[in-house]
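Asks: Structure for the following, please:
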Amino acid sequence: MATTPDEWLKRLTLKLDTRQPRIALMRKYSTGDAPMPEMGKNTRASWVAFQKRARTDMGGLLCSSLSGRMVPNGVRVGETANNPAADALRRVWRDNRLPVVFADAIWNALSTSYGYLVTGVRTGDPVITSEQPEQMISAPDPVQPWRAQAALKAWRDDEVGRDYALLWLPGTRQLYTRSSKTSNGSIRESATGSDWEPLGELEEYAGPIPVFELANKNGMSEFEPHIDVIDRINLGKLQRLVVTAMQAYKQRAMKGGLPDKDEEGNDIDWAKLFEPAPGALWDLPEGIDVWESQSTDIRPLLDGEKTDLRDFAAVTQSPIDVFIPDGQNQSATGAANVHKGEIMKAKDRIARMTAPMEGALLSALRILGLDDGSTVQVLWEPPEHVSLSEKSAAAAQAKTAGKSQRWIDQHIWGMSPDEIAEEETARAAEQLSAAVLIGAGSGNA
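Replies: The predicted model follows:
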């Protein structure tokens, strides 16, 4: 078990390097750069360019659809919406653009399996950032995985040619540095090594380690268990493109035996004489027939591709219309059933990622000196209701069932506490204006 900063540095840099190939592969699958099908060592550049057209960003579509149902929209501290700590965190939310920061961390977790949030200090104010899993690693607490026993961020500054590593331990942090090149002048390709040197003194800070890991279910990206299906889809698309491209170059042949020489004994270049061109007419000798290869029906290939996409939608619990746009032409009941799997999945991922997000906000409260033990709660838009039509229908049903307008604003419309307060003020003003107009009308009567 590591105990000293140098021991933790060695352990965490090795852990960071070990998982780099897998993180890099997940990045490729979630950014439309999946490995190309039918790739060989001596593949020509022209064939590589053709292969690239056979890839579709299925991993990215899957993560985009799911993250669209995971939208944090506010924060609450304690039992009341208005208190000094809640007001301070709303400023932190605004100043740090946390909807974007949290969305980036969620995307990293969904697409690579890990996202990271770090709470730091700049000019006395808390700063919350989303860090890339390519540069960040932590040793999670076995009991509470969103808390870290130790954490490390390693990065390179190309301008000065130096590598840096910032190591967090409980109550202390240490910055290390080294040259970006080895002793023989080659660029380093890993974070491990024994040549890291401390830069400056060991710093002390108050509170737990301010690094929080958002880990996806089973420590895997959303599409990682189904990479074989993505590869099958891309291979099928490549085969269809090859068949389609061949249709533009139909094979033709002359049947009947053409003479090699003309009447004067000169060689005849039949390929030049019968060169295909728009409007070309050929005067063939009697008994000569033209053979042309038949077109291949690509509809079975298209149907097979749709079947693979449906399989991918099924195993990932995603709506089919995410991958096949014409799949949205179905009944309202059918559409609702299709989204059930994704909604349940979104609720599970929200439950897993809320704690580290709340931990980052709690660290910000500690920096501001406002942590009084009250519970910090991140608020989310309801994953069941994403579109305006879904929210409107659900709000009408909830109103009929007797739910209060405030409950509807929070749990269906997904409003933040500030938005709810603003909306209530606007409603009160409208009611007052209506009452004034009604009173004026009655007086005139």
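
Asks: can we go C-alpha only for contacts and neighbour counts from here?
Replies: Noted.

Asks: which ones are touching the residue nearest the centre of the chain?
Replies: Nearest residue to the geometric centre of the chain (C-alpha atoms, centre = their mean): Trp107, 4.0 Å. The contact partners of Trp107, taken as C-alpha atoms under 8 Å, 6 or more residues apart in numbering, are Cys63, Ser67, Gly115.

Asks: Another for comparison:
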Amino acid sequence: MPIDVKEPLSAGWWMARLSRKLYDTRRLNRLERLDARWRGEPPLPQGAGAWKPAFSAFQRQSRLNLASLLVESCRNRMTPRGVRTSADGDATGDAEAWRIWTRAYMSLVEPEVHRLMLRFGESFALTSPVDPDTGVPVVTAEDPRSVVSEQDPLQPWKTVAGLKVYRDHIAGEDVALLYRPGRLDAAVQPFKRGEGIAEAADPGRFSDRWEWSVSRSRSLPPGLMPLVRFENHEGVAEFERHTDLLDRINAEILRQMVITQLQAFRQRGMQGLPVADDAGEPIDWTGMFDADPGSLWAIPPDVTVWESQTVDITPILTAIRDSLRQLAAVTATTVHTLDPGGENQSAEGAANAKEAQTFKIQDRITLANPRWSQVMRNCFLWMAEDAGDEEIRQAALDRADLNGISLIWDKPDKPSLSERASAAAQAAAAGVPWRTIMIEIMDFSPDQVDRMEVERDDDLLFAQRLASVKAATTSPQQPEPADAAA
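Replies: Now for the predicted structure:
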């Protein structure tokens, strides 16, 4: 029975609507272009069509993968280190929530979600039911080339519906999963497979000829929307608005390589060579002056030899370095990240560049933080659904309060140890609590601070015992009573 795709707001209607958005040609082409640049395969610098096929290998050597560097320089400073909830919202966060985060392999999932967000301008995190092996929900990073969502026009951070399409090679089916608050609907379509049949990696496009999958469809915990969309600043990739500058840098590198290659061997010439011998016969000088290390040339006395000079490529190298500095400026990236030889700048200039990068990364963290709060809320709702004990269930629901969930992040700027120690001493003198100093200034993780606090108590107890023993061994001996002496 064909799926009804015409009834407004029905499951089939949502699937057809989101499928058109997922396979929009302009959208897919944009994502593929961004992915090619991230992989280090940007468009080749332009050249004459006649020699481009033979010159393509040489051109490929001129491509510099700056797109990936811009993404990673931002992503590697976006690191969560704790989770606060309504159950425990102090400086060190909720230990149980962090245990769930750790058991869900979020140290693998979180970087990939951020990487996709910075690479494509958007990414998704999908929370699935509790895995019996780990005892916590499964969270996966989803690529926008296979997942799409519809956001609430009045509250863009809320997802109204989401669609994921993939190919299940084991079951021999193309699967479309429609996520809505409290509901999951699945549709499938078998594909041909067998010996001699090449299976395409990408699934077929959804249509009304697909069939509903009862086994994959189910109701979800009330209020649960498993798919969370992460959007980068203005929905664009970190390098998307600077592709012209990236292409210019590659073109400059190509010009430098061409000049270097053509000038690898100096050209030599001779002036005054006779064109005929004494008998008037023309002389063929071809092959007589081979540039061989063991060859010896015998030339007439009136002949002069000249040698071409290499072209100075210093201006081109300077132009490349200037372009890299321009890229660092427009992307708020430190110069030494893009140009390791560019450290020789003023201390004030280096501080300003680092400050700009810190502000940018802090902005990306601000964008990602509420999305991760939604992901953790989904985890708690799945935990409450799976809990067999009412007390455990209620504790999970208490933690699912979105207003109390937030992540604790590493600082995007990394001050030196001496700077942190100096700031910690000043904060302690001002009366700032010890735990706050250790987390906010010394940059220790909540787990480390909890362990340090236990060790600190042990050190204090040991110091007290040592002081007691020392006092007992150094105190003067009391004189014996007179009657005892008699």
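
Asks: Kindly provide the TM-score of these chains.
Replies: A TM-score of 0.89 describes the superposed chains when it is computed by TM-score structural alignment, normalised by the length of the first structure; 441 aligned residues with a C-alpha RMSD of 3.0 Å.

Asks: Using the alignment, find which of the contacts of Trp107 of the first structure stay in contact in the second structure.
Replies: Among the contacts of Trp107 of the first structure, the ones still in contact in the second structure (both residues aligned by TM-score structural alignment, their matches' C-alpha atoms under 8 Å) are Cys63, Ser67.

Asks: residue in the second structure matching the residue nearest to the centre of the first structure?
Replies: Mapped onto the second structure by TM-score structural alignment, Trp107 of the first structure lines up with Arg115.

Asks: Can you select the buried ones among the contacts of Trp107 of the first structure for me in ChimeraX?
Replies: Those of these that count as buried under 16 or more other C-alpha atoms under 10 Å are selected in ChimeraX with:
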select :63,67,115
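
Asks: Can you add distance to Val376 of the first structure and secondary structure and give the contacts of Trp107 of the first structure back as TSV?
Replies: Shown next, in TSV, are the contacts of Trp107 of the first structure (distance: C-alpha to C-alpha, whole Å; DSSP: H, G, I helix; E, B strand; the rest coil):
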residue	distance to Val376 of the first structure	secondary structure
Cys63	27	helix
Ser67	22	helix
Gly115	20	strand
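
Asks: For Ser389 of the first structure, state which of the contacts of Trp107 of the first structure is nearest.
Replies: Ser67 (19.2 Å; C-alpha to C-alpha).

Asks: Give me the secondary structure label for the counterpart of Ala165 of the first structure in the second structure.
Replies: If you follow Ala165 of the first structure across to the second structure using TM-score structural alignment, you land on Ala176. Classification of Ala176 of the second structure using DSSP: H, G, I helix; E, B strand; the rest coil returns strand.

Asks: Pretty sure Gln374 of the second structure sits against Val228.
Replies: Yes - proximity of Gln374 of the second structure to Val228 meets the contact threshold set by C-alpha atoms under 8 Å, at 7.1 Å.

Asks: so where is stretch 338-357 of the first structure in the second structure?
Replies: Counting by TM-score structural alignment, stretch 338-357 of the first structure corresponds to residues 353-372.

Asks: quick revisit: which helix or strand contains the match of Trp107 of the first structure?
Replies: Taking DSSP states H and E as the definition, one finds Arg115 of the second structure inside helix 106-120.

Asks: Ok, Gly359 of the first structure next?
Replies: Assigned by DSSP H and E, Gly359 of the first structure falls within helix 332-368.

Asks: what's the distance between the match of stretch 338-357 of the first structure and the middle of its chain?
Replies: 13 Å (C-alpha atoms, centre = their mean, to the nearest Å).

Asks: For that stretch, give me every contacting residue.
Replies: Stretch 353-372 of the second structure is contacted by residues 74, 77-78, 157, 228-233, 329, 332-335, 406-407, 412-413 when judged by C-alpha under 8 Å, 6+ apart.

Asks: circling back: could you check the helix holding Gly359 of the first structure and say which residues are buried?
Replies: 335, 338-339, 342-343, 345-346, 349-350, 352-365, 367-368.

Asks: Check the mean deviation of it from the second structure.
Replies: In the superposition against the second structure, helix 332-368 of the first structure averages 1.3 Å from its aligned positions (mean C-alpha distance after the TM-score superposition for the first structure).

Asks: helices and strands around the very next helix or strand once past that helix, which ones?
Replies: The helix or strand immediately downstream of helix 332-368 of the first structure is strand 376-380, counting by DSSP H and E. Judged by 3 or more C-alpha pairs under 8 Å, 6 or more residues apart in numbering; DSSP states H and E, the packing partners of strand 376-380 of the first structure are strand 72-77, helix 332-368.

Asks: average gap between strand 376-380 of the first structure and the second structure?
Replies: Mean deviation for strand 376-380 of the first structure: 1.1 Å (mean C-alpha distance after the TM-score superposition for the first structure).

Asks: quick check: that strand aligns to which part of the second structure?
Replies: Aligned using TM-score structural alignment, strand 376-380 of the first structure spans residues 405-409 in the second structure.

Asks: What are the contacting residues of the matching stretch?
Replies: 78-86, 93, 369-370, 372-373, 376-377, 399.

Asks: Any chance of the helices and strands packed on strand 376-380 of the first structure in JSON lines with distance to Arg188 of the first structure as columns?
Replies: JSON lines is the format used below for those (distance: least, C-alpha to C-alpha, whole Å):
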{"stretch": "strand 72-77", "distance to Arg188 of the first structure": "39"}
{"stretch": "helix 332-368", "distance to Arg188 of the first structure": "32"}
